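In: sequence and predicted structure, then a few things I'm wondering about:
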Amino acid sequence: MATSNLRYLELLSKSFPTAAKASAEIINLKAILNLPKGTEFFCSDIHGEAEAFSHILRNASGSIRMKVDEVFGDELTDAQKRALCTLIYYPQEKLAVELGRCADENEWFYATLPQLVEVCRRAAQKYTRSKVRRAMPADFAYIIEELMSESTAGPDKEAYYQAILRAVVETGRAREFVVAMAELIQRLSIDQLHIVGDIYDRGPAPDTIMDALAGYHAIDIQWGNHDVVWMGASLGQPGCIAHVVRNCARYGNLSILEDAYGINILPLAAFAMETYRDDPCVAFGLKGNPDLSPSELDMNVKIQKAMAIIQFKVEGALIDRYPEFGLDNRKLLDKIDYERGTVVIDGVTHELTDKLFPTVDPADPYRLTAEEQEVMDRLAQAFTLSEKLTRHMRFFLEAGSLYKVCNNNLLFHACVPLNADGTLMETDVFGKRYAGRALYDALEQWVREAFFGQDDERRRRGRDLLWWMWLSPGSPLFAKSKMATFELYLVADKAARKEHKNPFYALQDDAQAMGNIFRDFGLDPETARIICGHVPVKVKDGEDPVRLGGQVLTIDGGFSKAYQPTTGIAGYTLISNSYGMVLAAHEPLESAQAAVEQELDIHSVRRVVDEVDRRTLVADTDTGAKLKAQIADLEELLSAYRSGLIAEKA
């Protein structure tokens, strides 16, 4: 036996000091391999819609209602099932409603607690008892385990079971117990949560989502372009800050900056209201219908214009600093004829929809005024000093990455950039050219350099590359020909605004092109899947999120309210369990309050993407591969014990 391998086995023997303990662990791991795989839950493009996303997590995309139906069948009416499901989704809120209207609280508890136990037992049946035990709240772990493992068959067991329930009620702990059971059911219904990018921008509460995800039991995140631009802003990158503030104003969500992250925008507001005091800012109306007063609307419009002009200026400086980015066609302030009110884009002259630019010097259009510079300096300081924002961005780095390969699925937010012929497209990153997986790996290294690098220049480059990843045609997170922010505001011609998608999207039914991607990431082109988001699927126009026979799945269905008129639905979720894969298309949630008071659930249309011939076991997953490797190591240790090569410890 090699010396290095012997040293490893000696280290392993510290955890399993006897043949008996090694044998017991082998038995345990081999048993786990034969359990059904846990449920994976995929979601993308949440865009700050915390209430709808929270509800989808709470109901596990309809899976909990299915468990209730399986457990109770015709034993409960539909109304009773709805009430029970609502209690599981919103235990504290529903408890207040139910106990406020029932005549006998104890009677309600005695009827409800056994129902929760039965649903919990159903949710836990695919897991080992030790895994379920670890998921249980500490205060009630023993009680829950006893209730879930005890059969009520026979008078002795029935009496024991009822005695536990009576003790829970009589000690005044029934309310807390209901909440604990409901949260345990929620947790057991989703074994692994995958967020395929874009938690930020548009919606009102990305911080609430981040707080919830930071406490989630098993999660991974693939960063989206709207996420990396916030990551850059948190580091003080000026292009990222300009976008983030402008976008918050555009959707009427400046409270995200002020209330959620403690970023003081008063200097900006004072500057915008003074500089654009008599300017109607005609091209800078807000998106959607934010519930703002007339004065608030006016402030948001003026802040939006102020930050748009600052954005065009700081981006011009970045484009000059990095000619290798190839973004020179995005410098448009110098293409404006300020006397005529026109701009030349790609050789075509367009009339501007807004012709008032009091802070732009036509002779030096990209120079920030002293007031603009002060605004940006104050914002950069506020972003970098926000403790909550820093904490959320560090969570991104801990739980996230640019892509993930998991159980034969390739997860990324937008695309793997392709040429028109389906070959991998090369992109220049600071003088080196990368394509496919190598591009993703290089970019992720620079992201982490931006946060943790020891060299000042490399950290600066990493920060600026976060801005590039947000809007460059070569970025796998953006995947379009241009970020047409200037045109969307200032040019009426829709043709000038057109953002052409990377060929990846047109080639999603091309087996050869997708096969190039699968092989590059080390996956089998015959069986692997791509799961991505980024581009809203226009269901109402007949677009299909399922391509190449189910091997490519685009799951951006419009969580963002601003996109729901475009998609015709209110988001997708993808559920992969031991029976196969199901895509759920969701209708809008009226409100969490309505869900509690009126027992309204999100209606979801479920579509089977893949149905397996036999249930997928843990042995068939990436976790199974790791367990098999552990078993092999333990069997080698067991052999070493039995041959006397390693002595057992007392």
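Out: That came through, no problem.
In: alpha carbons only for contacts and neighbour counts from here, please
Out: Noted.
In: tell me the centre residue of the protein?
Out: Central residue of the chain (C-alpha atoms, centre = their mean): residue 195, 3.0 Å from the mean position.
In: which residues does it contact?
Out: With contacts defined as C-alpha atoms under 8 Å, 6 or more residues apart in numbering, the neighbours of residue 195 are 42-44, 219-222.
In: quick check: end-to-end length of stretch 499-513?
Out: Here the two ends of stretch 499-513 are set 22 Å apart, with distance taken as C-alpha to C-alpha, to the nearest Å.
In: which parts of that stretch are buried?
Out: Residues of stretch 499-513 classed as buried by neighbour count (16 or more other C-alpha atoms under 10 Å): 501-505, 507-509, 511, 513.
In: in helices only, show me those.
Out: Counting by DSSP state H, the buried residues of stretch 499-513 place 503-505, 511, 513 in helices.
In: export these to JSON lines and tack on distance to residue 601?
Out: Formatted as JSON lines, the entries for those read as follows, by distance: C-alpha to C-alpha, whole Å:
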{"residue": "503", "distance to residue 601": "38"}
{"residue": "504", "distance to residue 601": "36"}
{"residue": "505", "distance to residue 601": "33"}
{"residue": "511", "distance to residue 601": "39"}
{"residue": "513", "distance to residue 601": "40"}
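In: which of these sits closest to residue 249?
Out: Within the set of those, residue 505 lies nearest residue 249; the separation is 30.7 Å, counting by C-alpha to C-alpha.
In: what's around the closest residue to that closest one other than its chain neighbours, how many residues?
Out: On the basis of C-alpha to C-alpha, 6 or more residues apart in numbering, the spatially nearest residue to residue 505 that is not a chain neighbour turns out to be residue 415, at 7.9 Å. Neighbour count of residue 415, defined by other C-alpha atoms under 10 Å: 26.
In: ditto for the one 3 residues further on
Out: The number of residues packed near residue 418 is 25, by other C-alpha under 10 Å.
In: do the same with the one 3 residues further on
Out: When neighbours are counted by other C-alpha under 10 Å, residue 421 registers 12.
In: helix/strand/coil for it?
Out: Three-state assignment for residue 421 (DSSP: H, G, I helix; E, B strand; the rest coil): coil.
In: grab the nearest non-local neighbour of it.
Out: Distances taken as C-alpha to C-alpha, 6+ apart place residue 513 nearest to residue 421, at 7.9 Å, with adjacent residues excluded.
In: what sits against the nearest residue to residue 211 once chain neighbours are set aside?
Out: Of all residues beyond its chain neighbours, the one nearest residue 211 is residue 392 (7.7 Å), with distances taken as C-alpha to C-alpha, 6+ apart. Residue 392 makes contact with 207, 210-211, according to C-alpha under 8 Å, 6+ apart.
In: one more structure, for comparison:
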Amino acid sequence: MTKKKYEIERDLRYLTLLAQSFPTVAEASTEIINLQAILNLPKGTEHFLADLHGEYEAFQHVLKNASGNIKRKVNDIFGTTLRESEKRELCTLIYYPEQKLELVKETETDLNDWYHITIHQLVSICRDVSSKYTRSKVRKSLPTDFQYIIQELLHERVDDSNKAAYVNVIIETIISTGRADDFVVAICNVIQRLAIDQLHILGDIYDRGPGAHVIMDTMERYHSWDIQWGNHDMLWMGAAAGNVACICNVIRLSLRYANLTTLEDGYGINLVPLATFAMETYGETECKEFVPKNSGESSKLDEKAMRLTALMHKAIAVIQFKIESQLFEKHSHWQMQDRVLLRNINYTKGTITLDGQEYPLTSNEFPTINPANPLELTDEEKMLAKRLRHSFKVSEKLQRHVRLLLQHGCMYAIYNNNLLFHASIPLNEDGSLKNVEVTPGQTLSGRKLLHNIGMLVRTAYQKDAEPEERQYAIDYFLYLWCGPNSPLFDKSKMATFERYFIADKATHKEKKGNYFTLRDNENVVDSILDAFGVTGDNRHIINGHVPVHVANGENPIKANGKLMVIDGGFSEAYHKETGIAGYTLVYHSRGFQLVQHEPFNNAMEAIRTGSDIKSTTQIIEMSSHRMLVADTDKGVELNKQVADLEELLYAYRHGIIKETERKKKE
């Protein structure tokens, strides 16, 4: 038996199933031709974003303008044929078609002429952004109402004299039938969709900004995306699973930034019981250390609201410290007993002992702490914790969004020779992979560590899991949030208590793990890529988590171009620290470009004035040839499909499998 026939016999069961989809030589051959054609299309454009932190308006605008790519295309297509103001108006229309149309109709004197000109311009832009894709893929992205019309306009050119009248009549009829507005909105949305082929979010959708729930609503409708979970995402996932320590942290952070929009308006979490408890229990105490951070939201609070926020903030923080400490003592293998700080306080003197040194507390008012048993919740705190847990568990929208994170997310991913994760890979001082004890007696490192953590996270939501195993998975969310060897944290400690209660800033220091000190070492980066099985000449690590201090001259590109840190500070709270307002890493068929964004005011101003996010582009790495689909992970898969179909053709032609005609539909 020849080698080919042996392979066919070996794969016969699979080929018989494949023959059901391609029952004849003609159909199998046609599919091979189709796949080979796709392999020679330019690679689709990938966008990488990290650490969005609830800044939904800036995030949505970056999606709408494709990180400035749509503006660049408008400039390329229309060059000097349009004035700068006209190009700006056209871009704003693409980003916000419904709102911009309302303004246009208030100012345009000849609306029909405006429709004619604008629709021709939009078709030209749509033709350009769709040029990377097959007609089939473009067709699937088109709205049903205008699918046929847009296809005709995209594939007929007005410079063909035989078709110019045909195209003009289509556009004239769109206008005369009163469908112009709907058509403009539809084609603008298609341009936005086709400008980004795949969106990668490297963690931290949640906390700080006002609209994490709005971002999740946007992702629920987005065509193609993935997420590598961040520590703040994990905190909310833990809260949704019922981990009360995570719930307390979520509420505390929201109060710290006076940002209750996501909690109350987004997810319907009832904070009235907390407010009532805080006023009754802490109403007479000093809470200056719990006044919200000065941000856009806190600046809107009057004195009375600021005081109530501070009381709630302190009340939930104390409950958090108690419940966290209970979990640290329950799970001794986490080796976090040193963080049970409530046992280190001398409640008579108002001091705390850390590492053998005594420090005075900035406040010694703890009305709910029993010095003899400082970790015990009062009856009122137990009832409050129960009510808050119930509120998180029954929030339908929160639970739906967490399911979305589980569906699209994981701890790490590998796409086209790029290793993606949010924060770090735990390392020893010499750069070797660090062994971390995930469950008692189970020590893992590198790829296995992240994979098993991902599986453990999913266990928390599996009702058929063993109760003890599921409860541990729920508890483990806290370790992922603040554990010293957590790949999502990787610091010596989370100094929350110290920042609230100890004036000496030396105690606030959180020593970063070895990954952060070694990530500029090319050999260390190569060893991590090897451990994760990432191959190829141009391979990279891409992550976020730690803001890049551009204002201080820090470079986001490290390890001789092999590692890219793309946390540029989307969150308003980081703008002064980073000097910018976020990055987008763009990977297109020509190579990598890093787009650096300036702060975005708001969508209404952008619509009214035509303002855009000011972005500067830095070329990171350009390919020696234009990359095709064949050069991607998708290309590897398509080549396997071609090989399978060629085996099927061989089986047909040698009589190993018989062709069958499809039955005609009655």
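Out: Received, thanks. Small disclaimer: the values here were computed from a predicted structure and weren't measured.
In: element containing the residue nearest to residue 211 of structure 1?
Out: Residue 392 of structure 1 is part of helix 387-399, with elements assigned from DSSP states H and E.
In: sorry, back to before: from the contacts of residue 195 of structure 1, which two are the most distant?
Out: The most widely separated members of those, counting by C-alpha to C-alpha, are 44 and 219 (13.0 Å).
In: who's more crowded, those two?
Out: For the pair residue 44 of structure 1 and residue 219, the greater number of neighbours falls to residue 44 (31 against 17), based on other C-alpha under 10 Å.
In: now residue 568 of structure 1: how far from residue 558 of structure 1?
Out: Counting by C-alpha to C-alpha, the separation of residue 568 of structure 1 from residue 558 of structure 1 is 8 Å.
In: more crowded one of the two?
Out: For the pair residue 568 of structure 1 and residue 558, the greater number of neighbours falls to residue 558 (31 against 19), based on other C-alpha under 10 Å.
In: gap between the aligned partner of that one in structure 2 and residue 388 of structure 2?
Out: With TM-score structural alignment as the matching criterion, the partner of residue 558 of structure 1 in structure 2 is residue 569. Between residue 569 of structure 2 and residue 388 of structure 2 the distance is 31 Å, computed by C-alpha to C-alpha.
In: the residue nearest to residue 211 of structure 1 matches what in structure 2?
Out: Counting by TM-score structural alignment, the partner of residue 392 of structure 1 is residue 401.
In: aligned to residue 35 of structure 2, what sits in structure 1?
Out: Counting by TM-score structural alignment, residue 35 of structure 2 lines up with residue 29 in structure 1.
In: any idea which element that match lies in?
Out: Assigned by DSSP H and E, residue 29 of structure 1 belongs to helix 19-33.
In: need the contact list for residue 174 of structure 1.
Out: For residue 174 of structure 1, counting by C-alpha under 8 Å, 6+ apart, the contacting residues are 109, 168.
In: roughly how far apart are it and residue 112 of structure 1?
Out: Taking C-alpha to C-alpha as the criterion, residue 174 of structure 1 is separated from residue 112 of structure 1 by 10 Å.
In: next, report how far the helix holding residue 29 of structure 1 is displaced from the centre of its chain.
Out: In this view, helix 19-33 of structure 1 has its centroid 36 Å away from the chain centroid, taken as C-alpha atoms, centre = their mean, to the nearest Å.
In: next, the mean deviation of it compared to structure 2.
Out: With both structures laid over each other, helix 19-33 of structure 1 and its partner residues in structure 2 are 0.4 Å apart on average (mean C-alpha distance after the TM-score superposition for structure 1).
In: pull out the buried residues from that helix.
Out: Under the neighbour-count criterion of 16+ other C-alpha under 10 Å, helix 19-33 of structure 1 has 19, 22-23, 25-26, 29-30, 32-33 buried.
In: one more: stretch 87-106 of structure 2?
Out: With the criterion 16+ other C-alpha under 10 Å, stretch 87-106 of structure 2 contains buried residues 87-100.
In: which of the residues you listed fall within strands?
Out: Taking DSSP state E, every one of those sits outside strands.
In: measure the residue nearest to the centre of structure 1 to residue 227 of structure 1 for me?
Out: Taking C-alpha to C-alpha as the measure, residue 195 of structure 1 and residue 227 of structure 1 are separated by 12 Å.
In: contacting residues for the aligned partner of residue 143 of structure 2 in structure 1?
Out: In structure 1, residue 143 of structure 2 lines up with residue 137, judged by TM-score structural alignment. Applying C-alpha under 8 Å, 6+ apart, one finds that residue 137 of structure 1 lies in contact with 180, 184.
In: again, but for residue 165 of structure 1
Out: With contacts defined as C-alpha under 8 Å, 6+ apart, residue 165 of structure 1 is in contact with 110, 113.
In: SS state for residue 71 of structure 2?
Out: Put simply, residue 71 of structure 2 is helix when judged by three-state DSSP.
In: wait, it touches residue 91, no?
Out: Yes: using C-alpha atoms under 8 Å, residue 71 of structure 2 makes contact with residue 91 at a distance of 6.3 Å.
In: overlap of the contact sets of the two?
Out: Among the neighbours of residue 71 of structure 2, those also in contact with residue 91 (C-alpha under 8 Å, 6+ apart) are residue 65.
In: quick one: the strand or helix carrying residue 156 of structure 1 to structure 2 mean distance?
Out: Secondary-structure assignment from DSSP H and E places residue 156 of structure 1 in helix 155-170. Relative to the matching residues in structure 2, helix 155-170 of structure 1 has an average distance of 0.9 Å after the fit, by mean C-alpha distance after the TM-score superposition for structure 1.
In: give the buried residues for that helix.
Out: Residues 160-161, 165, 168-169 are the ones in helix 155-170 of structure 1 that count as buried (16+ other C-alpha under 10 Å).
In: and what of stretch 369-380 of structure 1?
Out: Neighbour-count burial for stretch 369-380 of structure 1, counted by 16+ other C-alpha under 10 Å, picks out 372, 375-376, 378-380.
In: what range in structure 2 does it sit on?
Out: Counting by TM-score structural alignment, stretch 369-380 of structure 1 lines up with residues 378-389 of structure 2.
In: contacting residues around the matching stretch?
Out: Counting by C-alpha under 8 Å, 6+ apart, stretch 378-389 of structure 2 makes contact with 239, 242-244, 247, 269-271, 273-274, 277, 319, 368, all of which sit outside it.
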